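Enquirer: sequence unavailable; structure follows:
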């Protein structure tokens, strides 16, 4: 059963804009600081996960490009559901590789979980439809 909920169009836009910011910054960071980011992976508890998927430096560059491209699409509200899915696909392995296992600093782990929640909102809801129907 589907329940309709009145949602402010502005709140959807603000959520999308605010969530996209971290991906735009992180994407630039990945591309401008490949070696520094690779060192973070090398120090991570689950670095084997990144190494399993390939060369960490190449993965950093590819994830930077994906975060910039999908982050920009998410920011402007174009193909929002697909952009959110791509961002989730990038964020989950980063979270598992770098944040999980860092028991002394749980803040970044739960920040990523909160970001995943924001992205999931856009995956599960037809926000384009909501924007057309609400004030």
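Expert: The structure has been received and is ready for your questions. The model shown is predicted, which means the values in this text are computed figures rather than measured ones.

Enquirer: from now on I want contacts and neighbour counts done on CA atoms only, so please keep to that.
Expert: OK.

Enquirer: can you count the residues close to the closest residue to residue 97 other than its chain neighbours?
Expert: Closest residue to residue 97 apart from its sequence neighbours, by C-alpha to C-alpha, 6 or more residues apart in numbering: residue 46 at 4.8 Å. Residue 46 is flanked by 19 other residues according to other C-alpha atoms under 10 Å.

Enquirer: next, the one to line up against it:
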């Protein structure tokens, strides 16, 4: 038996716009403060997880560009499901590297868990892209 849940289109738009903001800011920060972001990675207890994937500077730049592009997609509602999937794929290794194992960063760890929940909402529920041109 399948249940139908009614969700206000305005609430979906607000969630999408508000959720995208953190990725736009973080993506910009990765690109404008690459050295500081790399330094945070080097101080993380699970830094070897990130280092397995490549050179830290390139990882920070790549994640910054990815967060900006996918964040803009989520913000605009253009291919929201795919934008959320890409953002989740970026968020998971960042969370593992920087947040897990840091006793002093439990708040940011659970912030990332909550953000993941918001992204999963858009991955699981396929909302049509809004008409960008009317």
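Expert: Noted; the coordinates are in hand. If you're wondering where the values come from, they're calculated on a predicted model, not measured in any experiment.

Enquirer: can you tell me how far the residue nearest to residue 97 of the first structure is from residue 118 of the first structure?
Expert: 25 Å (C-alpha to C-alpha, to the nearest Å).

Enquirer: likewise residue 104 of the first structure?
Expert: Counting by C-alpha to C-alpha - residue 104 of the first structure and residue 118 of the first structure are separated by 25 Å.

Enquirer: the more surrounded of those two?
Expert: Neighbours were counted for residue 104 of the first structure and for residue 118 using other C-alpha under 10 Å; residue 118 has more, 17 against 6.

Enquirer: does the residue nearest the centre of the first structure count as helix, strand or coil?
Expert: By C-alpha atoms, centre = their mean, the first structure has its centre lying nearest to residue 87, at 4.0 Å. Under DSSP: H, G, I helix; E, B strand; the rest coil, residue 87 of the first structure falls in the helix class.

Enquirer: what do you get for residue 4 of the first structure?
Expert: coil.

Enquirer: can you count the residues close to it?
Expert: If you count neighbours by other C-alpha under 10 Å, residue 4 of the first structure ends up with 6.

Enquirer: show me what residue 103 of the second structure aligns to in the first structure.
Expert: Here residue 103 of the second structure is matched to residue 103 in the first structure, going by TM-score structural alignment.

Enquirer: the top helix by length along the second structure against the first structure, how far on average?
Expert: In the second structure, ranked by residue count with DSSP state H as the criterion, the top helix is helix 9-32. Here the mean offset of helix 9-32 of the second structure against the first structure after fitting is 0.2 Å, by mean C-alpha distance after the TM-score superposition for the first structure.
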